[in-house]
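> sharing a model prediction with you, sequence too.
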Amino acid sequence: MHGSEHKDGEHSTPEPDPRSQLWPRVLFSMAIFGMLVGLMIGRLTAPEPRVLEQVQVVEGGLDLWFNEEPKLHGEEVEGTLALVFEAEGKAARGQLQLQGKPVAWRVQKSDGGLLVTLVATRPLHGDWAGTEDEGRWRVQVRLRE
């Protein structure tokens, strides 16, 4: 009686098909290749993140320079001016003078993006407006008592 072993091809058991073992490898490599191409296309079409590049102290307020126009939400809360930008940036702080009195400002990261707060010992009011200037976006914050 013959076993199922291959001995000089003298038995009835067919040889295993080498293609059946390669087909899953081909499908897996096509899936990996498709995912990599998709990731590359996604990186090329993704928008550039908005970044706070510079904070400039000017007479009566601040100029905030961004690489692109950020979404902005601002409020006056109990005498404090708070602006939230959908942007990235580094934390910073400083002081400016408003009619000879100090005003503290701070830039910090928050859940909604970048939070800019201006605080003084007296209630502050402010106006802000954004304009495109020299290929960058400038948000001018002007304070008043």
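Yep, that arrived.
> alpha carbons only for contacts and neighbour counts from here, please
OK.
> for stretch 118-130, measure first residue to last.
18 Å (C-alpha to C-alpha, to the nearest Å).
> alongside the first one, take a look at this:
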Amino acid sequence: MGGPEPEDGRHSTPDDDPRPNLWPRFLFSLALFGLMVGMMIGRLTEPELVQLQRIEVRQDGLVLWFDHEPEVRAEELEGAYALVLGADGRAARGRLNLGAAPVSWRVQRATEGVLLRFVATRPLRGEWHGGAEGGHWRLQVSLHVE
């Protein structure tokens, strides 16, 4: 509703600004720049993945050689013995004999790293010991048949 006064444009809504609004673009570019810098810093500070270099078969188990110390977690599952190693390596398999009992072993990749499993006809118990030797990390796995 209009008043008795003539409209001179002083109290009306201002016209739209013809210039583009750059504030959202600026915030988006700041966020994108922060994401890229964060990814570069994360890549630089990411630890090297431990590499499984070789496997040696012994009388009572295996000896695994790594370039650094891996994270090791042992599991005993229904008579089988398994080690989850925080490392990267190629798949391998083989057999060894514990007395008269044949034991099959297998190395395969898993989501946590490398999975080393031992399976025999009798339940297995295992122990592992690791240590630095000659600039490498040596992990010795010893098995016992129950």
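Looks like it came in fine. In this text the structure is predicted, and so the values were computed from the model without any measurement.
> who are the packing partners of the helix or strand encompassing Gln21 of the first structure?
Using DSSP states H and E, Gln21 of the first structure sits in helix 18-45. On a contact count with 3 or more C-alpha pairs under 8 Å, 6 or more residues apart in numbering; DSSP states H and E, helix 18-45 of the first structure meets no helix or strand.
> check which residues of the helix or strand that it is followed by are buried.
As assigned by DSSP H and E, the chain's next helix or strand after helix 18-45 of the first structure is strand 52-58. Buried residues in strand 52-58 of the first structure, counted by 16 or more other C-alpha atoms under 10 Å: Leu52, Val55, Val57.
> ok, stretch 79-95 of the second structure next?
For stretch 79-95 of the second structure, by 16+ other C-alpha under 10 Å, it's Gly79, Ala80, Tyr81, Ala82, Leu83, Val84, Leu85, Gly86, Ala87, Asp88, Gly89.
> distance from that stretch to the middle of the chain?
Relative to its chain's centre, stretch 79-95 of the second structure lies at 16 Å (C-alpha atoms, centre = their mean, to the nearest Å).
> again, but for stretch 102-117 of the second structure
With C-alpha atoms, centre = their mean as the basis, stretch 102-117 of the second structure stands 16 Å off its chain's centre.
> same check, this time on stretch 49-62 of the second structure
Per C-alpha atoms, centre = their mean, the centroid offset for stretch 49-62 of the second structure relative to its chain is 21 Å.
> and stretch 129-143 of the first structure, by the same measure?
20 Å.
> list the contacts for the residue nearest the centre of the first structure?
The centroid of the first structure falls nearest to Pro49 when counting by C-alpha atoms, centre = their mean (4.8 Å). Contacts for Pro49 of the first structure (C-alpha atoms under 8 Å, 6 or more residues apart in numbering) come out as Ala87, Glu88.
> how far does stretch 83-91 of the first structure stretch from start to finish?
By C-alpha to C-alpha, the extent of stretch 83-91 of the first structure from end to end equals 14 Å.
> oops, could you answer that again for stretch 55-74 of the second structure instead?
18 Å.
> what is the burial count for Ile41 of the first structure?
Using other C-alpha atoms under 10 Å, Ile41 of the first structure has 11 neighbouring residues.
> which parts of the first structure are strands?
Applying DSSP state E to the first structure gives strands spanning 52-58, 61-66, 72-77, 80-85, 92-98, 101-110, 113-119, 125-133, 136-144.
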